[in-house]
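**Q** Sequence first, predicted model second:
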Amino acid sequence: MSQPARIVMMLLVRKKVFLALAVFVISLSAIYIYWAPGGHSTVDVNPRVWSEIENMLEKKHQGLVDRYSAIPYQVKESIASRVAHNGCVCEAEPNRVNVPFIKLLFPSVWARYMDTTFTPTEWTAMKDRRNQQYQNFQKRSQNAADLLLIAEANSPLQYPAQGVEVRPLGTVIIPGLGIQEPTRDHSVTLTASMGTFDRAAEVKDVRAEGDGTSSLTLSSSLLANLNRQLQFIAYTNTLFHPNTADAVQFKTLGHQSVFVVRIQYKPSPRLYNPGPKGDYNISALVTIATKTFIRYDKLQVLIESIRRYYPTVTIVIADDSEHPQPVTGPYIEHYIMPFGKGWFAGRNLAVSQVTTKYVLWVDDDFIFTANTKVEKMVDMLERTTLDLVGGAVREVTGYTATYRQTIVREQGGPAGGFDPRLARVAHLEFFIDALGSLHIGSCDDVIVSHASKIKLPWGQSESDKAYAKFRYPSSSYDPIRTKDGLLYFKNGFQCMSSN
């Protein structure tokens, strides 16, 4: 899973022995990782509300537009028709004479409104649930960088500082363009590298050179008319790229500015129908996923503990054991992999089979207890912009560990994820790869038990011994050397420090 969104995981750093923490204490300065069970200041993870700012900016922008509304213009239909209007018509072709094979030989356009599939009561309830989920999606996917900001003329150029977007090969009217100069013959030029300019409407007494090209010059002796014309400048992207930006130059005599047109498809909402309102339906919202290898005794204990509290939640198991054993039961999906493929491949396989809104990732030696409240983690994700929430691990000895990490990456000089070669260990690597992508939180009141890691030689089962050969390789394998090589080569880390 490259970038999990809307994920619940137990992503708990597994505690071997205290000396194992030395692996992460490579002292220098590019990354600072703070391990601390408590004492953290609280962080506000509630969604930000931009409605007041948006309303203020919209009124201000509308005032700039209305300033020249009295000046007449002539619409250029060939350009204006390309500008998206956020509207469509759901209309089928009229019925034709019903003769044999007519639909096969001459297929017609069909159309169907979705609400006709449901009763009015069902449709209203579904629409209400969908609206709520869509609002949650917008809170997660939008921020202040998406707001349209107009830099008013101080240079004397006025232009959109941010917020102009166009879909690839699409057309958009550039808002906020203007110029404020003393009375003289006025002239401005727009230049782009990934698109062309044209006028969606023509204003009298304004001369244009370069319609339909990447460089458009407008001039007029009437400043008001020129500013009115600038309100109808259309930008069309001509070089396809699914996610990029064009730096547009906007200049007049003695002054020049640059603004960005973002070229991208808006993210498609990923919405899940939560069902009728009420308490969280964990079975419909969450799938529990795990990766197992040889340790079927521990896996069975995990399954039994889950069923004690969540009897109908689907459990997805990825298994790369050399001699797989059947794991059956209600709401269990057991997937057999090639021998020894490792944790990464197993996790990706298990997560690929999840169809619920959230996935709860657990190790196969975890044990659910009365304190393993999945509902609390779901509630945290539903109420905030967090992408991922973890909990605490309690060893059978009674020791509870909640590992929280604060990672800071300093860019450093020119010298300064996941990888198949770390097939079975990747605690720190997950958080490094998630830096800048995932918003992660932790619930210290959600606790899962953990099978004991204290293994005396005479107390180990055959499966424990076989598992240890793969989990803890021979001395010919140098884990620190492998990790440091990958952290330097893949992530560009020269050094790392921790406390």
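**A** Received it, and whenever you're ready, just let me know what you need.
**Q** Only C-alpha atoms from now on, for both contacts and neighbour counts.
**A** Fine.
**Q** Which parts of the stretch 351-499 of the chain are strands?
**A** 358-361, 366-367, 388-395, 400-401, 407-409, 440-450, 497-498 (DSSP state E, counting those that start in this stretch).
**Q** Any chance of those in JSON lines with mean neighbour count and distance to Val327 as columns?
**A** Output for those, formatted as JSON lines (neighbours: other C-alpha atoms under 10 Å; distance: least, C-alpha to C-alpha, whole Å):
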{"stretch": "strand 358-361", "mean neighbour count": "23", "distance to Val327": "18"}
{"stretch": "strand 366-367", "mean neighbour count": "25", "distance to Val327": "17"}
{"stretch": "strand 388-395", "mean neighbour count": "23", "distance to Val327": "25"}
{"stretch": "strand 400-401", "mean neighbour count": "18", "distance to Val327": "30"}
{"stretch": "strand 407-409", "mean neighbour count": "15", "distance to Val327": "39"}
{"stretch": "strand 440-450", "mean neighbour count": "20", "distance to Val327": "21"}
{"stretch": "strand 497-498", "mean neighbour count": "16", "distance to Val327": "41"}
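**Q** Let's have these in CSV, adding distance to Leu230.
**A** Formatted as CSV, the strands of the stretch 351-499 of the chain follow (distance: least, C-alpha to C-alpha, whole Å):
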stretch, distance to Leu230
strand 358-361, 48
strand 366-367, 64
strand 388-395, 45
strand 400-401, 62
strand 407-409, 44
strand 440-450, 45
strand 497-498, 54
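**Q** and of the ones you listed, who's closest to Tyr488?
**A** Closest approach to Tyr488 among the strands of the stretch 351-499 of the chain is made by strand 407-409 (12.9 Å; C-alpha to C-alpha).
**Q** Excluding residues flanking it in the chain, which one is nearest Ala247?
**A** Spatial nearest neighbour of Ala247, excluding adjacent residues (C-alpha to C-alpha, 6 or more residues apart in numbering): Val260 at 4.6 Å.
**Q** this is the other structure I want to compare:
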Amino acid sequence: MTIQLSDTTFCIKTIHRPWSCHRLVESLCKHIVEPNIIVVDDGQPERRFLPAYPETAAKCQVIHPAQVDVGVGVGRNIAVEAVTTEFMFLLDDDHVVTPNLNLDKLIDRFTKLDIDIFGVRQGAGGRPTMLSPLMNGKRIWMHRGEIKRNGYVAWCHMSSNAFLARTETIRSLRWDEELKTFEHWEFFYRAKLAELKVAVAGDCFVKHAHVESADYRVLRQRSKFRSMGLRKHGFQSMRLPGGGVVRA
């Protein structure tokens, strides 16, 4: 199996951070030749990426859902359904692509190793992570760890939100559309239940350059969606990598 860059589409979900999305798209175009890019923007019309940066947006397929704030789950699923290439690469709108992505290296390993979802690091973050039930299945523990390793490639349960995968793999798995936020661990927990092979390339990176926005922060802090995801899988609480515990 060989993968050409033309076989891959970069998928970005954004809301109320037009400058951040602009920065990501420009970084993709700087370091990758004629990338295929889909942006789903479910923000208020006056806060959208396309009118704020029309020249940058012209380099993408920009989709505006009929409703505002459809959430991460719906938005990402819309993006993946619009992909026409065999492979997709997910990115968050506050990522920045640099030469440290080492995309050629990532693609080469994907073709040779037994991997379904292949994540990259986010600076100091995005290390291989495990999702382990505790307390007779009442608590899910999110912790650093790996199943096995081959050089810089570590198989695990959860990677960052910057990953390469076959489009059909992600279309089959999908994000839970009820979860407007706190969707990340739940997506990878279902990948684990589906026995998908998740790995992280420890020497491939995107830059995670968070952009602060007051209204975006309000959207991200809706903890009811974390509770919803935990209850969906029968968990009463989650233990975080730093040792803190959040409850459903």
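**A** Nice, thanks for sending it over. Keep in mind that what you see is a predicted model, and the values were worked out from it rather than measured.
**Q** still on that earlier bit, nearest to Leu226 of the first structure, of the strands of the stretch 351-499 of the first structure?
**A** So among the strands of the stretch 351-499 of the first structure, strand 407-409 is nearest, using C-alpha to C-alpha, at 48.3 Å.
**Q** Quick one: average offset of the closest one versus the second structure, please.
**A** Strand 407-409 of the first structure, aligned to the second structure and superposed, deviates on average by 3.2 Å (mean C-alpha distance after the TM-score superposition for the first structure).
**Q** gap between the counterpart of Leu113 of the second structure in the first structure and Gly441 of the first structure?
**A** Correspondence of Leu113 of the second structure to the first structure, assessed by TM-score structural alignment: Thr384. According to C-alpha to C-alpha, to the nearest Å, Thr384 of the first structure and Gly441 of the first structure sit 10 Å apart.
**Q** Could you count how many residues lie near the match of Leu113 of the second structure?
**A** Other residues near Thr384 of the first structure come to 18 when the count uses other C-alpha atoms under 10 Å.
**Q** And it, how far from Asp444 of the first structure?
**A** The value you get for Thr384 of the first structure to Asp444 of the first structure, if C-alpha to C-alpha is used, is 17 Å.
**Q** Also Phe470 of the first structure?
**A** Distance from Phe470 of the first structure to Asp444 of the first structure, counting by C-alpha to C-alpha: 31 Å.
**Q** just the strands in the stretch 101-250 of the first structure please.
**A** Using DSSP E, counting those that start in this stretch, strands in the stretch 101-250 of the first structure cover 149-151, 157-162, 164-166, 171-173, 178-179, 186-191, 195-199, 201-202, 207-209, 215-220, 233-237, 243-252.
**Q** In the second structure, what range does the next helix or strand along the chain from the last one match?
**A** Beyond strand 243-252 of the first structure on the C-terminal side, the first helix or strand identified by DSSP states H and E is strand 255-264. Taking TM-score structural alignment as the measure, the second structure aligns no residues with strand 255-264 of the first structure.
**Q** and strand 255-264 of the first structure, what other elements does it pack with?
**A** Of the remaining helices and strands, those touching strand 255-264 of the first structure by 3 or more C-alpha pairs under 8 Å, 6 or more residues apart in numbering; DSSP states H and E are strand 157-162, strand 164-166, strand 243-252.
**Q** Any idea which of those gets closest to Asn281 of the first structure?
**A** Among those, strand 243-252 comes nearest to Asn281 of the first structure, with 36.7 Å by C-alpha to C-alpha.
**Q** What's the match for Gly202 of the second structure in the first structure?
**A** Using TM-score structural alignment, Gly202 of the second structure sits opposite Asp444 in the first structure.
**Q** so what's its match up against?
**A** Gly391, Ala392, Thr402 (C-alpha atoms under 8 Å, 6 or more residues apart in numbering).
**Q** Could you measure from Asp419 of the first structure over to Asp365 of the first structure?
**A** 23 Å.
**Q** higher neighbour count, these two?
**A** For Asp419 of the first structure versus Asp365, the count of surrounding residues by other C-alpha under 10 Å is larger for Asp365: 21 against 14.
**Q** so that one makes contact with Gln300?
**A** No: in this structure, Asp365 of the first structure is not within contact of Gln300 by C-alpha atoms under 8 Å, at 9.1 Å.
**Q** who's in contact with the residue nearest to Glu81 of the second structure when sequence neighbours are not counted?
**A** Setting aside the residues directly before and after it, Glu81 of the second structure is nearest to Arg171 in space (C-alpha to C-alpha, 6+ apart), at 7.0 Å. Contact analysis of Arg171 of the second structure by C-alpha under 8 Å, 6+ apart lists Asn77, Val80, Glu81.
**Q** What strand or helix carries Arg171 of the second structure?
**A** helix 167-173.
**Q** Please report the number of neighbouring residues for the nearest residue to Tyr280 of the first structure once chain neighbours are set aside.
**A** In space, and not counting its chain neighbours, Tyr280 of the first structure is closest to Glu375: 6.9 Å by C-alpha to C-alpha, 6+ apart. Here the number of neighbours of Glu375 of the first structure (other C-alpha under 10 Å) works out to 16.
**Q** for Thr312 of the first structure, same thing?
**A** Thr312 of the first structure has 15 nearby residues by other C-alpha under 10 Å.
**Q** repeat for Leu216 of the first structure
**A** Count around Leu216 of the first structure with other C-alpha under 10 Å applied: 21.
**Q** before we move on, what about Gly412 of the first structure?
**A** 12.
**Q** do you know how far it is from Ser305 of the first structure?
**A** According to C-alpha to C-alpha, Gly412 of the first structure and Ser305 of the first structure sit 47 Å apart.
**Q** now do Thr217 of the first structure
**A** 72 Å.
**Q** Same check on Ile440 of the first structure?
**A** 26 Å.
**Q** likewise His61 of the first structure?
**A** Distance from His61 of the first structure to Ser305 of the first structure, by C-alpha to C-alpha: 59 Å.
**Q** same thing with Phe259 of the first structure?
**A** 58 Å.
**Q** that older thread, quick one, which of the strands of the stretch 101-250 of the first structure is nearest to Lys127 of the first structure?
**A** That would be strand 164-166 among the strands of the stretch 101-250 of the first structure, by C-alpha to C-alpha, at 28.1 Å.
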